[in-house]
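Peer 1: The sequence and its predicted three-dimensional model are supplied below.
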Amino acid sequence: MRFNYKKLVAAGAATLSVAAVLTACSGKKSNTSVNKDTKHGIALITDGNGVDDHSFNQAAWSGFKDYGKEHGLKQGKGGYQYFESSSAADFTPNLTQAAQAGYQTIFGVGYMLTDSVKAASKKYPKKNFVIIDSVVTGRKNVASVSFKSNEASYLGGLAAAYTTKSNKVGFIGGAKSSVLELFEAGFKQGVKDGAKALGKKITVYDQYIGNFTSTDKAKSIAQSMYTDGADIIYQAAGNAGNGVFTEAKTRNKATTAAKKVWVIGVDVDQSSLGNYTSKDGK
């Protein structure tokens, strides 16, 4: 259940595919279909965002739906389902609910679920668990899935280096962690190598939001970076990253297409988030 695709998108147009990952959903469930073959049943426990976050969770849920179609499963008990977490306090209850509802394999999407998945795997040793973007050791019923996000981000950095006109670019991360630092390091190295190849100096602004939910804070940080001259921002911030797109489009609508700023998307194809009409009608 692993797939890779990220896109460099203008706040308006796609330019480069880069990479991606699986995602997640909160205490809410949907549908009540009953599947006869429950041994293939899978459940998705999201981080603090829903399956419609246009990012990490949405990517995972898309994979779940493809899995269900491939195995003839319906959304609902014994098939495939999501449990949305609005905060960390929902992780354990959602894992418990999924296990008791009969789902055989349960996915925790995001490193923040690590401790909860580890505890649930001990409580339900006959169930299978998967932790995304983290590693759980010493548990035979837990599979750990991680990604070489630095490699995808490196390509994003190269694209930024070859695209920037101001020679100033930015990186905005969600909650700082070793996982997000991979994105940051890869991006910066790509920018560095691209700048070297082009024989120019490129400044990289970087800042973390502190979470994956605050779109307003992400918008504010993006506003500051664009004001300071950055014309491209790479955001790895989950649902909060939508705020970066909002700021970019606000700016682009007020100027000509030739002066547009860019956003590099993450986790899923975020091209649609960049659609806008410029001041000169393009």
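Peer 2: Noted; the coordinates are in hand.

Peer 1: Every contact and neighbour count from this point should use C-alpha atoms.
Peer 2: Noted.

Peer 1: any idea how far residue 89 is from the closest residue in space to residue 201 that isn't next to it in sequence?
Peer 2: Using Cα to Cα, 6 or more residues apart in numbering and skipping residues adjacent in sequence, the residue nearest residue 201 is residue 195, 5.9 Å away. Using Cα to Cα, to the nearest Å, residue 195 is found at 44 Å from residue 89.

Peer 1: just residue 79 next, same as before
Peer 2: 25 Å.

Peer 1: neighbour count winner among the two?
Peer 2: Here residue 79 and residue 89 are compared on neighbour count by other Cα atoms under 10 Å; more neighbours surround residue 79, at 29 against 11.

Peer 1: got another, please set it beside the one above:
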Amino acid sequence: MRRITRIATVGVASAALALSATACGGKTSSSAGSDSDGDKAAIAYDIGGRGDQSFNDAAYAGLSKAQKDLGIEGKEAEPSDGESDADKVQRLTELARAGNNPVIGVGFAYAPAIKKVAPKFPDTTFGIIDDSSVTGKNIANMVFNEEQGSYLAGVAAAKVSKSKVVGFIGGVETPLIKKFEAGYVQGVKDTDPSVNVLPQYLTQPPNFDGFSKPDLGKAAAQGQLDKKADVVYSAAGLAGSGAIEAVSKAGKWNIGVDSDQYNQEGLANYKESILTSVTKDVSDAVFNLIKSVKDGKPQTGEIRYGLDKDGVALSTSNPAFTKMTDVIAAVDKAKQDIIDGKITVKTAP
């Protein structure tokens, strides 16, 4: 088994520029110096880094699986506070120069940097999760139908709510997180129109603290609890852990996101409150890309994961959830109706 190495780079400006700015300049290079033999792979984390109990940890699980099953050497690159697109360009360039193949950017914020770096390393496959805007012959876009999984969460929330008030907390108001809101609200309303949904975002671009500061999530959840919400769905990365804590202490239901948060070690004290989670199979997406490169048939273009391929799902780890037979039946029916095309889930509120 080969080791996983973690590295960090120093940022110099706001991470929010990753959405609005075009990629900044950086030293150019070619793939001529690459020493990749298909046995080295790297992931560059999104805001919050490894340990967020959610999105980044799911990506790490895929790298770890590749390390164990494929014998590859894995490298991790952590983000830093206040970093710019130029920092991401530098990070990806260094990872590619070191012979890592593939190099995977975890999150849409890496799109400008991958657009800049990928053409300079044509023999290296670059993966990006949650973005299809940047394309190229050596770019794999791993995207998910988050709205579909969120619809199922809405069905479950509407069925278990006793107060007829449920909450949604989005980390940062971006098109991606609005997909979570849209599916959730539609699922709630299709199941029980009398249930009131309270949507709330922690920050607005260019402020991305809503993905990284648990205190923001805790305060938002407390506000929703004060308005009688008894189910809260948080799509907020590391900030969501604060919401989970507040909801748990109030004795109400949480719905987690990205990873099966019931099984996340860092949330063990609150697990009984986590009814279910909307999972994205980021782990398999990362593993599959690494394996494709090692096999000499690298994936490229859009690789979409939806309910039909179990790319998004509703977790059933909490025994309390699986005992709710009427809720499970409603969720299963909604899932099949989406797969069969009887229900079209909105991607915007």
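Peer 2: Nice, I can see it. Quick caveat, the model's predicted, so the values are computed rather than measured.

Peer 1: picking up where we left off before, can you tell me which residue in structure 2 aligns to the residue nearest to residue 201 of structure 1?
Peer 2: In structure 2, residue 195 of structure 1 lines up with residue 192, judged by TM-score structural alignment.

Peer 1: I am assuming that match contacts residue 158, so please confirm or correct that.
Peer 2: Yes - between residue 192 of structure 2 and residue 158 there is a contact under Cα atoms under 8 Å: 6.1 Å.

Peer 1: Settle it for me: which of the two has more neighbours?
Peer 2: residue 158 (29 against 16).

Peer 1: Would you mind finding the match for the more buried one in structure 1?
Peer 2: Aligned partner of residue 158 of structure 2 by TM-score structural alignment: residue 161.

Peer 1: which SS state does that match fall under?
Peer 2: Secondary structure, DSSP: H, G, I helix; E, B strand; the rest coil: residue 161 of structure 1 is helix.

Peer 1: any idea how far residue 111 of structure 1 is from residue 178 of structure 1?
Peer 2: Taken as Cα to Cα, the span from residue 178 of structure 1 to residue 111 of structure 1 is 10 Å.

Peer 1: Look at these two and report which has more neighbours.
Peer 2: Counted by other Cα under 10 Å, residue 178 of structure 1 and residue 111 do not tie: residue 111 has more neighbours, with 18 against 12.

Peer 1: Kindly state which residue of structure 2 is aligned to the more buried one.
Peer 2: Aligned partner of residue 111 of structure 1 by TM-score structural alignment: residue 108.

Peer 1: Residue 132 of structure 2 versus its match, what's the distance?
Peer 2: 9 Å.

Peer 1: Same question for residue 156 of structure 2.
Peer 2: Distance from residue 156 of structure 2 to residue 132 of structure 2, by Cα to Cα: 30 Å.

Peer 1: cool, and residue 198 of structure 2?
Peer 2: For residue 198 of structure 2 relative to residue 132 of structure 2 (Cα to Cα), the value is 30 Å.

Peer 1: neighbour count winner among those two?
Peer 2: Taking other Cα under 10 Å, residue 198 of structure 2 and residue 132 do not tie; residue 132 has more neighbours (18 against 15).

Peer 1: Point me to the helix or strand that includes the alignment partner in structure 1 of the more buried one.
Peer 2: Aligned by TM-score structural alignment, residue 132 of structure 2 pairs with residue 135 of structure 1. Assigned by DSSP states H and E, residue 135 of structure 1 belongs to neither a helix nor a strand.

Peer 1: Residue 135 of structure 1 against residue 144, yeah?
Peer 2: Yes - contact criterion Cα under 8 Å: residue 135 of structure 1 and residue 144 qualify, at 5.0 Å.

Peer 1: Tell me which stretches of structure 2 form strands.
Peer 2: For structure 2, the strands defined by DSSP state E cover 4-8, 40-44, 73-78, 103-105, 126-129, 139-144, 165-172, 196-203, 231-235, 253-258, 274-280, 301-305, 312-314.

Peer 1: The last one corresponds to what range in structure 1?
Peer 2: Okay, so that is strand 312-314 of structure 2. Going by TM-score structural alignment, strand 312-314 of structure 2 lines up with nothing in structure 1.

Peer 1: Which parts of that strand count as buried, going by neighbours?
Peer 2: 312-314 (16 or more other Cα atoms under 10 Å).

Peer 1: so what's residue 191 of structure 1 up against?
Peer 2: 154, 157-161, 202 (Cα atoms under 8 Å, 6 or more residues apart in numbering).

Peer 1: same question, residue 70 of structure 2
Peer 2: Per Cα under 8 Å, 6+ apart, neighbours of residue 70 of structure 2: residue 291.

Peer 1: circling back: go ahead and confirm the match of residue 158 of structure 2 touches residue 154.
Peer 2: No - contact between residue 161 of structure 1 and residue 154 fails when scored by Cα under 8 Å: they sit 10.6 Å apart.

Peer 1: Give me the common contacts of the two.
Peer 2: 190-191.

Peer 1: Give the aligned equivalent of residue 176 of structure 1 in structure 2.
Peer 2: Residue 176 of structure 1 maps onto residue 173 in structure 2, by TM-score structural alignment.
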